[in-house]
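Trainee: The following block contains a protein sequence and its predicted model.
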Amino acid sequence: MSRTRIHNFSISLDGFATGEPQSLEAPFGHAGQRLHTWMMRTQSWDPDGSDGVDNAYAERHGPGIGAEIMGANKFGPPGWHEDPDWKGWWGPNPPFHTPVFVLTHHTRPPLEMEGGNVFHFLEASPAEALETARAAADGKDVRIGGGATVVRDFLAAGLVDHMHLVQVPIVLGRGVRLWDGLEGVEEAFDVETVASPSGVTHFTFTRKTS
């Protein structure tokens, strides 16, 4: 069976994966891009970027992925569902190149874009969404793309096989926190850590097989 994977998911020292308030002008609220600077400085993002440990993790994001599941707040700013012309943040050729399943209470017909990107809008539980995404992934893995609420829901449901988490040395103080309600979740995983010269720490959670 295909695996469920999370990659390059960044959180602050106090566990927030985004700041507030989120808007069209500030997708990550007061956090800005500070949670993702480590990734934007790698060759995976910028051809002139670094090829060190951060890049080695960042480039694992895409291989073997056949579908993505994301939350409504990753697809657009608050209220995007009221704009029938909203097609996401990424322009005419989004970076996923797979079917993408957006979990939302405001469903709409599928949105087909360039590069093999097709967005499907579902109102479903994590288990139901994963079953649908696995069927579309055709044997490949399914990536849980975020945001924090969706990742938390999939962890709580025991549906994550592999998670790459990046702790960034900033304190946000407010926003959407990843770990709320997940006490003891680490017990289901083997956890490895690697510190990077950039200041971030990479955590790899691999679900235990026994």
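Mentor: Sure thing, it's come through.

Trainee: contacts and neighbour counts: CA atoms only from here.
Mentor: Fine.

Trainee: so the residue nearest to the spatial centre of the chain is in which element?
Mentor: Geometric centre of the chain, nearest residue: residue 145, 2.5 Å, by CA atoms, centre = their mean. Per DSSP states H and E, residue 145 falls inside strand 141-146.

Trainee: Following the chain past that strand, name the next helix or strand.
Mentor: Later in the chain than strand 141-146, the nearest helix or strand by DSSP H and E is helix 148-156.

Trainee: packing partners for the helix or strand that that following helix is followed by?
Mentor: Proceeding N to C from helix 148-156, the next assigned helix or strand is strand 162-167, under DSSP H and E. Strand 162-167 sits against strand 4-11, strand 201-207, with contacts defined as 3 or more CA pairs under 8 Å, 6 or more residues apart in numbering; DSSP states H and E.

Trainee: ok, residues contacting the shortest one?
Mentor: So the one you mean is strand 201-207. 160-168, 186, 188-196 (CA atoms under 8 Å, 6 or more residues apart in numbering).

Trainee: What segments of the chain are helices?
Mentor: 37-40, 53-58, 72-75, 126-137, 148-156 (DSSP state H).

Trainee: And those: which comes nearest residue 28?
Mentor: Closest to residue 28 of those, according to CA to CA: helix 72-75, at 9.7 Å.

Trainee: Now do the end-to-end distance for stretch 110-121.
Mentor: Length of stretch 110-121, first residue to last, CA to CA, to the nearest Å: 7 Å.

Trainee: got a list of contacts for that stretch?
Mentor: 87, 92-94, 96-104, 106-109.

Trainee: How far off centre is that stretch?
Mentor: Distance of stretch 110-121 from the chain centroid (CA atoms, centre = their mean, to the nearest Å) equals 18 Å.

Trainee: Give me the buried subset of the contacts of strand 201-207.
Mentor: By neighbour count, with 16 or more other CA atoms under 10 Å, the contacts of strand 201-207 hold 160, 161, 162, 163, 164, 165, 166, 167, 168, 188, 189 as buried.

Trainee: State the distance from residue 23 to residue 154.
Mentor: For residue 23 relative to residue 154 (CA to CA), the value is 25 Å.

Trainee: Second structure follows, compare the two:
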Amino acid sequence: MSAVRVHNFSISIDGFATGEGQAADAPFGHAGERLHEWMFATRSWQGEGGSIGADNAFAERHGPGIGAEIMGAGKFGPPNWQDDPDYRGAWGPNPPFHAPVFVLTHRPRPSIEMEGGTTFHFLDASPAEALDRAREAAAGQDVRLGGGPTVVRDFVNADLVDHLHVVQVPLLLGRGVRLWDGLEALEEKYDIEAVSTPSRVTHLTFTRRR
């Protein structure tokens, strides 16, 4: 069976994956882009001028083998995007997914076909139900769980995540949405590896025990 993977999921050292005050011009709230600066510096993100060290090696694992993605409403757009019937996501006409994307929302709408092979499907579904749909669309490839933190937490709690890559950034946010709340004793289900890099981030990899 295809695996469920989370990649490049950045959090502060106090566990917040998004800051407070999310808006169209501030998708991560008061955190800004600080949680993701390590990734923006890599070759996989910026091309030839980017770094090619360990950060890049982790960042490159985001794409290969992925046949579909699941994301929450908060990743697809700013608060209350559901009130705009013409809203088509935060990535322009050619989103970077190039695969079916399943957006979890309590206010579903018709699917939207974009350029480059991305089609957004909108579901009001449990994690298990959404995963069944995504696995069918992925046609044997893996399913990536794109976030945000509430969605990742719900899928981990439902015991549906096989690979979880979390990047701990040396930054205190103090407020926002935390990843780890309610996820006690993950070490009993996952093998955990930690790799620190010169960018001062720590890559935490959780691999489900078989």
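Mentor: Cool, got the structure. Keep in mind that what you see is a predicted model, and the values were worked out from it rather than measured.

Trainee: still on that earlier bit, of all the helices and strands packed on strand 162-167 of the first structure, which one is nearest residue 141 of the first structure?
Mentor: Set against residue 141 of the first structure and scored by CA to CA, these come closest in strand 4-11, at 5.9 Å.

Trainee: what's the mean deviation for that closest one versus the second structure?
Mentor: Once fitted to the second structure, strand 4-11 of the first structure is off its aligned match by 0.2 Å on average (mean CA distance after the TM-score superposition for the first structure).

Trainee: now the angle from that strand to strand 201-207?
Mentor: Inter-element angle recorded for strand 4-11 of the first structure and strand 201-207: 150 degrees (by axes from the mean of the first three to the mean of the last three CA atoms, to 10 degrees).

Trainee: follow-up on the earlier one: farthest pair in the buried ones among the contacts of strand 201-207 of the first structure?
Mentor: For these, the farthest-apart pair by CA to CA is 168 and 188; their separation is 23.5 Å.

Trainee: What number of residues are in the vicinity of residue 90 of the second structure?
Mentor: Applying other CA atoms under 10 Å, we find 13 residues neighbouring residue 90 of the second structure.

Trainee: chain center to stretch 132-143 of the second structure: distance?
Mentor: The chain centre lies 17 Å from the centre of stretch 132-143 of the second structure; the measure is CA atoms, centre = their mean.

Trainee: Buried ones in it, by neighbour count?
Mentor: Residues of stretch 132-143 of the second structure classed as buried: 133, 134, 135, 137, 138, 141, 142, 143 (neighbour count, 16+ other CA under 10 Å).

Trainee: list the contacts for residue 139 of the first structure?
Mentor: Counted by CA under 8 Å, 6+ apart, residue 139 of the first structure has contacts 1, 2, 66.

Trainee: my read: the second one touches residue 136, true?
Mentor: No. Contact criterion CA atoms under 8 Å: residue 2 of the first structure and residue 136 do not qualify, at 11.2 Å.

Trainee: shouldn't residue 69 of the second structure be in contact with residue 100?
Mentor: Yes. Between residue 69 of the second structure and residue 100 there is a contact under CA under 8 Å: 6.5 Å.

Trainee: Which one of those two is surrounded by more residues?
Mentor: Neighbour totals were compared for residue 69 of the second structure and residue 100, and residue 69 leads with 28 against 21 (other CA under 10 Å).

Trainee: how much space between the residue in the first structure that that one lines up against and residue 165 of the first structure?
Mentor: Under the alignment (TM-score structural alignment), residue 69 of the second structure pairs with residue 68 in the first structure. Per CA to CA, residue 68 of the first structure is found 17 Å from residue 165 of the first structure.

Trainee: same thing with residue 183 of the first structure?
Mentor: Using CA to CA, we find residue 183 of the first structure at a distance of 17 Å from residue 165 of the first structure.

Trainee: Tell me, how many residues neighbour the closest residue to residue 177 of the first structure other than its chain neighbours?
Mentor: Distance criterion CA to CA, 6 or more residues apart in numbering; nearest residue to residue 177 of the first structure, sequence neighbours excluded, is residue 16 at 4.1 Å. Residue 16 of the first structure has 25 neighbours, counted by other CA under 10 Å.

Trainee: how close does residue 16 of the first structure sit to residue 9 of the first structure?
Mentor: To residue 9 of the first structure, residue 16 of the first structure is 11 Å away according to CA to CA.

Trainee: ok, now residue 163 of the first structure?
Mentor: In terms of CA to CA, residue 163 of the first structure sits 8 Å off from residue 9 of the first structure.

Trainee: Also residue 68 of the first structure?
Mentor: When distance is defined by CA to CA, residue 68 of the first structure is 14 Å away from residue 9 of the first structure.

Trainee: and if you look at residue 179 of the first structure?
Mentor: For residue 179 of the first structure, the distance to residue 9 of the first structure - CA to CA - is 13 Å.

Trainee: more neighbours, those two?
Mentor: Comparing residue 179 of the first structure with residue 9 by other CA under 10 Å, the one with more neighbours is residue 9, at 22 against 19.
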